[in-house]
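Peer 1: no sequence on this one, just coordinates:
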């Protein structure tokens, strides 16, 4: 059993060893997290080359060297070569750096889950590495179910309104959220009935 956690990687150096299609997905995810990304790989995809040309990442088109990990917060080994992935793992272990390998021949410290993103809303899905395909299936199911994040944006704004309305009444604030955040409200959001949601908000604030 693994401990689920969301890492704050903004401005932290993260290294991806390998520059193929799988590596590109990992690189883009790290870029979305605003990490400083260093990619080491002999052959790179067009997408990775473009990111490097735009200055989004630092690309070193050569074989991996242990010193590539110096100063990094985490490393992802995403090559097709078991010996390279193991070398990356050994270098990470010596430096106390979190390691993730793309194959079953290396013991990863963490797993990159399938993720559903809707603005600031993120839902991570993991099968413990047993079936990435099943995790992707569940992700598609959740994506079809969820709204576009507009409800979360509304809740973020509403949180300030509720605190201003009940600054010294935590029990009242809790009761408000319990009354508003229901399956019915979520159903209205999926149908785009925002006016009805606003009516519900006013009722909950007044009751």
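Peer 2: Sure, I can see it. Since we're looking at a predicted model, the values are computed, not measured. Numbers count the residues shown, from 1 in each chain.
Peer 1: for the rest of this, base every contact and every neighbour count on C-alpha atoms.
Peer 2: Will do.
Peer 1: all helices of the protein, in order?
Peer 2: Residue ranges of the helices in the chain, as given by DSSP state H, are 21-32, 46-53, 82-95, 132-145, 150-165, 170-180, 183-190, 194-206.
Peer 1: below is an additional structure, to be compared with the one above:
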């Protein structure tokens, strides 16, 4: 598999299954895609999510009815507790050319990763389904140990802008930015006072 970041604005995503797993999958996509959840019942965890609900008994639907539901979809997620039903949905997605993620059953062609998100960055973590606990552990460690990452990205952007005006050699600009990134004192200051961290970076590395 190849990791990609996709813009799903305006794309149609189908979630088959209205339980807790389906709600978690829907929450992953609802801020960007047009999400429709298909199920005969819906967990309270869907309350507050910006998704459409399509109430039907999936187990009783014939193949042609599921294919009709898939029309126009970019991605489908099978999140029912029945692996056989999920696998059937996956086979229909393959024949319809719709990307597929399977929560329980044969793996599809899309993995939904654990995500670490800030104002300026997005990190996706996956173990290929082998250990969701490890993915969650890595996400928690990153969120804890790099709480200042957004501010560092802000600082790097500002320093890059200054260096473009003052340092003509690209290699030197890169070296300076790397030194700022690795400076523990600057990182400690970022957690407390962006202005003081900025002043130290300029004094120590741009006016040296």
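Peer 2: Ah, there it is. Computed from a predicted structure; not experimentally measured.
Peer 1: TM-score for this pair?
Peer 2: A TM-score of 0.83 describes the superposed chains when it is computed by TM-score structural alignment, normalised by the length of the first structure; 200 aligned residues with a CA RMSD of 2.5 Å.
Peer 1: re earlier: closest one to residue 65 of the first structure among the helices of the first structure?
Peer 2: Nearest to residue 65 of the first structure, of all these, is helix 82-95, at 8.3 Å by CA to CA.
Peer 1: that older thread, could you dump the helices of the first structure into JSON lines and include distance to residue 15 of the first structure?
Peer 2: Formatted as JSON lines, the helices of the first structure follow (distance: least, CA to CA, whole Å):
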{"stretch": "helix 21-32", "distance to residue 15 of the first structure": "9"}
{"stretch": "helix 46-53", "distance to residue 15 of the first structure": "13"}
{"stretch": "helix 82-95", "distance to residue 15 of the first structure": "10"}
{"stretch": "helix 132-145", "distance to residue 15 of the first structure": "22"}
{"stretch": "helix 150-165", "distance to residue 15 of the first structure": "32"}
{"stretch": "helix 170-180", "distance to residue 15 of the first structure": "41"}
{"stretch": "helix 183-190", "distance to residue 15 of the first structure": "39"}
{"stretch": "helix 194-206", "distance to residue 15 of the first structure": "43"}
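Peer 1: could those helices be laid out in CSV, adding distance to residue 2 of the first structure and mean neighbour count?
Peer 2: Conversion of the helices of the first structure to CSV gives the following (distance: least, CA to CA, whole Å; neighbours: other CA atoms under 10 Å):
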stretch, distance to residue 2 of the first structure, mean neighbour count
helix 21-32, 20, 18
helix 46-53, 30, 16
helix 82-95, 18, 18
helix 132-145, 15, 15
helix 150-165, 28, 14
helix 170-180, 31, 14
helix 183-190, 30, 15
helix 194-206, 38, 14
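Peer 1: to residue 120 of the first structure, which of those lies closest?
Peer 2: Nearest to residue 120 of the first structure, of all the helices of the first structure, is helix 150-165, at 7.6 Å by CA to CA.
Peer 1: that older thread, right, and the helices of the first structure - which one's nearest residue 8 of the first structure?
Peer 2: Taking CA to CA as the criterion, residue 8 of the first structure comes closest to helix 21-32 out of these, the separation being 10.4 Å.
Peer 1: now do the contacts for the residue nearest to the spatial centre of the second structure.
Peer 2: Per CA atoms, centre = their mean, the C-alpha nearest to the average position across the second structure is that of residue 115, at 4.6 Å. Going by CA atoms under 8 Å, 6 or more residues apart in numbering, residue 115 of the second structure touches 122, 123, 124, 125, 139.
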